[in-house]
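Peer 1: Here you go, sequence then predicted model.
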Amino acid sequence: MNKVRIAVDVMGGDEEPQVVLDGIDAALAADADLEVLAVGPADIVEPFAEERERVSALVAPDVITMEDDPIEAVMHKRKSSIVLACRAVKKGEAAGFFSAGATGAMTAAATAYVTPFKYLTDTGEKRPIRPCIVSTIPNRAGGETVFCDLGANPDVEPEDMVRFAQMGATYARIVCGIANPRIGLLSNGTEDTKGSHFTKSCFPLMKQKVKGFAGNCEGSDFTSGNFDVVVCDGFSGNVALKAIEGTAKLLLHELKGVLLGSMGGKVAALLIKKSLKGLQAKLSGDSRGGAVLLGLRGVVLIGHGATSVEAVKNGTLATAQAVRSNLVEMLAASMDNIVR
C-alpha cells in the first residue's frame, strides 16, 4: 500500500482522549504504511508523538465542544483541533482528516478550509457545491445501503440532490464495491407521482441525469436491500438516521430483557453470546468508523460522538483507504461542470 498521513482529532468525541490515542495505536498496528498527525493540546499529542515513529504532533490549544455553536466556534476558535486539522489537509500536511467531534463544527470547518468543489452555472458563474454527509446502513439482503445526506444541508435545491445522488453512487462503487448501484429518491411511496412538491421537482432531474436512478423509495428501503443508495435532503436524512439508531437501540434493549428475564433465556444467551456481540457491533456502526463528508477537495470523515477504540481505528483506516482509492477525484468526475 502507499504511505499516507491522516490527521486525527485527539479531542474528538465524548470519551477521554486516551480512547482516541488507543484507537490511533490500533490503526498503526493494522496498517504499516499509515502515518498519523495527532492534533490536540501539547501535553497530550507531543509525548504521544515522541514515543512513536509514525506519529507527528500538531498542537491545538483550543477545543470545539459539542455545546458550542458550530459557526461561531469555527470563526473564533481558529486554533482548535478541528480547524487546524482541516487547514492541515488544505495545505497538504495531511491527506485526510478523521474526528469524532461535533458534526456541525466539522461540516463548517471542512467547508471553510478544505473547501468544496465548484461548478459552472449556465451563465458561466463559479459556485461551490453543497457537500453531503454519507454513511452506510446494513440491509436485509446482507449488504449495505449508502445513505445521503445525513444532515449537512437541511435546505437544498433539486440540482443539489442530483449531485448528492451522483456522489453517493460513486461512493457505493469505490468504497462498497457495488458495480452498478441502484439509486432511490426518498419519498412517501414508490410510485413516480408520490412525494412533496420538492421531491416531485427532483424526480425528473434525477431520472435524466443520474445513472442507475431506480425511482422513488420509502423509509423501509433503508434496510430492504432493494436500493443501493438512498438520497434525501439533510433534514429528512438526519431525522431518519436518528429514528433508525433509536429503533436499533430499542430492539437490542428488548432482546436483552427477553434473554435475561428467565433461566431459559439466560442459557440461550450464553449459547448465542458470540452472535449477539456480532449483531451489536454491526448495529453500532463502529465497524464503519464514521460518515464521509463528500464534495470537498480532501477526505474528511466524521465519527460518532460516543466513539470507541475500535471506531477510531476503523475511522482512521477508512480515511486512509478513501485517500488511496482516489475518492475525491472520482467524485469530482461523477458530476457535471465541475471546476478542477
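Peer 2: Yep, that arrived.

Peer 1: make it CA atoms for all contacts and neighbour counts henceforth
Peer 2: Will do.

Peer 1: ok, and for stretch 304-322, which residues are buried?
Peer 2: Neighbour counts over stretch 304-322 (16 or more other Cα atoms under 10 Å) mark 304-305, 307-322 as buried.

Peer 1: again, but for stretch 113-121
Peer 2: Burial within stretch 113-121, assessed by neighbour count using 16+ other Cα under 10 Å, is assigned to 113, 114, 115, 116, 117, 118, 119.

Peer 1: Identify the residues contacting residue 97.
Peer 2: With contact set as Cα atoms under 8 Å, 6 or more residues apart in numbering, residue 97 has these partners: 6, 7, 8, 9, 85, 86, 89, 299, 300, 301, 319.

Peer 1: do you know how far it is from residue 256?
Peer 2: Taking Cα to Cα, to the nearest Å as the criterion, residue 97 is separated from residue 256 by 36 Å.

Peer 1: Closest to residue 331 out of the contacts of residue 97?
Peer 2: residue 299 (11.0 Å; Cα to Cα).

Peer 1: residues near residue 225, how many?
Peer 2: In terms of burial, residue 225 registers 19 neighbours under the definition other Cα atoms under 10 Å.

Peer 1: correct me, but it touches residue 139?
Peer 2: Yes - taking Cα atoms under 8 Å as the definition, residue 225 is a contact partner of residue 139 at 5.3 Å.

Peer 1: hey, what's in contact with both of these two?
Peer 2: In contact with both residue 225 and residue 139: residue 145, using Cα under 8 Å, 6+ apart.

Peer 1: mind putting the contacts of residue 97 in CSV, distance to residue 218 and secondary structure included?
Peer 2: Conversion of those to CSV gives the following (distance: Cα to Cα, whole Å; DSSP: H, G, I helix; E, B strand; the rest coil):
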residue, distance to residue 218, secondary structure
6, 37, strand
7, 37, strand
8, 36, strand
9, 36, strand
85, 38, helix
86, 36, helix
89, 37, helix
299, 30, strand
300, 29, strand
301, 27, strand
319, 30, helix
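
Peer 1: And here is the other one:
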Amino acid sequence: MLVDIVLDAMGSDKAPEPELRGAILACRHLPVRIHLVGPEDKIRPALRAHLKGENLPIEIVHASEWISMDDKAASSVRSKKDSSMRVGLKLVREGKARGFVTAGNTGAAMATAKMVLGALNGVDRPALATILPTGAGTPCVLLDVGANVDSDPQNLVQFALMGQIYARSVLGIAKPRVGLLSIGEEDSKGNAMTKETLPLLRELPINFIGNVEGRDLFQNNVDVVVCDGFVGNVTIKTIEGLAKLISDELRQALKATITSQVGALLSRRAFKDFKRRLDYSEYGGAPLLGVQGACIIGHGSSNERAIMNAIRVAVQFAQADVSRHIEAALKPRDPGPLPPFNEVKADPFRDDNGLIPPAA
C-alpha cells in the first residue's frame, strides 16, 4: 500500500528542481504517493519535462504563494494564507496524507506545523530533532535543535521520551541509550536546569545513562541526546561550521602537490565512501516531534537525494505510527514499561551501512 506524503515544491534554495527530481526518485524507490504543493503553472510543465511520459503516483496541489528563506517566519506564516507550507500541512490535518516534507524556511515550517497540525496530547512543546553520524556508523539523535530557545526540565523530560521513541521506531535501535547534554558526566556538573532535569530523567522507564558531553555525540556512546533548543542549535551550527572547515582544508591539502594529487586519486573510492557516510543528504531531514502527523524539515541546500531521503523518513514515521506512541508515552499513567509498538527492525530501503544505495 502506498503512503501519501505531501512535498512542499517551493521549499529549497533551488526550488522546484530538487523537489521534482526527489519526488520522482522517491516514487521509483519507495512505497509512496507524492502530493506536490506549489504554483501549478510553475510545477506542471517542469514535472512533465522530467517525467518524459513515465507514469508515477505524483499529483499537483495548487498553492499560489510560498515562503522564501528571506521571509520573516512569524509575519509570513500569518500573511501568506495560501502558502505551499500551509496548504500542504492542511492535507495532513484533513487526513489526506500521512506526512509533510519541506526543505524551506525552518522557522516558518515549525510555526506553520504547530499552528495547522497542533501539538499531540500531552506535549507541551514540540522539539526539532536531527540525526548525527557516529564513528560506528550508527546514528545519534540530538534534540531539541531549535524549536524552543527556552525550555524547562519538564520539556526536556518530554524530549527524552519523544527522542527514544523515534530512535526505536524509525532508526530501529532496540534499546536506545538516552543522555542529557552537559559539561561533565558527574551528576554535580551542569547548570540549574540540567541538575533539576537529571533526577526526573532517572525516573523514566527508558534506558537513561546520565549526563553526556559534546564529545560523546560522535563516539557511539549514546543514541539520543537531550538538550534545550538554544544549546542544540548552537551545537549543530558549530558542527556544520567545523565540517566545512575540515572539508575545505582537506580539499586544499590534496591539491597542494603532485604527490598529494596522486594519493587523492588512488584513495578516491575511500574518500567517496567517507563523504557519503557524512553527507547530510543521506539522512533525510529533521523530524518535528510532538505535532499531529509526520513533519520532516530538510536543509535549504537539499539536492534530489536529500529530498528522497526526507520522504523516506516521513514514510517510516507514518508506518511506525510514531505520533500515537508519543501520545501513549506522555499520557498520565501508573509507572511501568512503555507500551509495545511497531518497531522498524531493519530499514528495507537501506544497505548494511544504514545508507540508501545509489540509484543504478
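Peer 2: Looks like it arrived, so ask away. Predicted model, so just to flag it, every value in this text is computed and none were measured.

Peer 1: What would you report as the TM-score here?
Peer 2: Their TM-score after superposition, calculated using TM-score structural alignment, normalised by the length of structure 1, is reported as 0.93; 328 aligned residues with a Cα RMSD of 1.6 Å.

Peer 1: ok, back up a step: just the ones of the buried residues of stretch 113-121 of structure 1 in strands?
Peer 2: 118, 119 (DSSP state E).

Peer 1: what's the spacing between residue 199 of structure 2 and residue 210 of structure 2?
Peer 2: The value you get for residue 199 of structure 2 to residue 210 of structure 2, if Cα to Cα is used, is 9 Å.

Peer 1: Now which residue in structure 1 aligns to residue 139 of structure 2?
Peer 2: Structural correspondence for residue 139 of structure 2 with respect to structure 1 (TM-score structural alignment): residue 144.

Peer 1: Over to residue 274 of structure 2?
Peer 2: Residue 274 of structure 2 is assigned residue 279 in structure 1 as its aligned equivalent, the criterion being TM-score structural alignment.

Peer 1: Equivalent analysis for residue 150 of structure 2, please.
Peer 2: Taking TM-score structural alignment as the criterion, the aligned counterpart of residue 150 of structure 2 in structure 1 is residue 155.

Peer 1: who touches its match in this structure?
Peer 2: 233, 234, 235.

Peer 1: and with 7 Å instead?
Peer 2: Residue 155 of structure 1 makes contact with residue 233, according to Cα atoms under 7 Å, 6 or more residues apart in numbering.

Peer 1: what about it, distance to residue 169 of structure 1?
Peer 2: Spatial separation of residue 155 of structure 1 from residue 169 of structure 1 under the definition Cα to Cα is 21 Å.

Peer 1: do the same with residue 188 of structure 1
Peer 2: For residue 188 of structure 1, the distance to residue 169 of structure 1 under the criterion Cα to Cα works out to 22 Å.

Peer 1: So between these two, which is more surrounded?
Peer 2: In this view residue 188 of structure 1 and residue 169 are compared by other Cα under 10 Å, and residue 169 has more residues nearby, 30 against 14.

Peer 1: In three-state terms, label the more buried one for me.
Peer 2: helix (DSSP: H, G, I helix; E, B strand; the rest coil).

Peer 1: Output the residue interval of structure 1 matched by stretch 229-245 of structure 2.
Peer 2: Counterpart in structure 1 of stretch 229-245 of structure 2, with TM-score structural alignment as the criterion, is residues 234-250.

Peer 1: Mean per-residue distance, the matching stretch versus structure 2.
Peer 2: If you overlay the two and look at stretch 234-250 of structure 1, the average distance to its match in structure 2 is 0.7 Å (mean Cα distance after the TM-score superposition for structure 1).

Peer 1: From residue 270 of structure 1, how far off is the residue sitting furthest away from the middle of structure 1?
Peer 2: No residue in structure 1 has its C-alpha farther from the mean C-alpha position than residue 263, which lies at 41.3 Å (Cα atoms, centre = their mean). Counting by Cα to Cα, the separation of residue 263 of structure 1 from residue 270 of structure 1 is 11 Å.

Peer 1: tally of neighbours for residue 246 of structure 1?
Peer 2: A count of neighbours around residue 246 of structure 1, defined by other Cα under 10 Å, yields 11.

Peer 1: Can you spell out which helices and strands pack onto the helix or strand hosting it?
Peer 2: With secondary structure defined by DSSP states H and E, residue 246 of structure 1 is part of helix 234-260. Applying 3 or more Cα pairs under 7 Å, 6 or more residues apart in numbering; DSSP states H and E, one finds that helix 234-260 of structure 1 contacts helix 263-271.

Peer 1: Quick check: next helix or strand after the helix it packs on?
Peer 2: Beyond helix 263-271 of structure 1 on the C-terminal side, the first helix or strand identified by DSSP H and E is helix 273-284.

Peer 1: Geometric centre of structure 2: which residue is closest?
Peer 2: Against the mean C-alpha coordinate of structure 2, by Cα atoms, centre = their mean, the closest residue is residue 286 at 1.6 Å.
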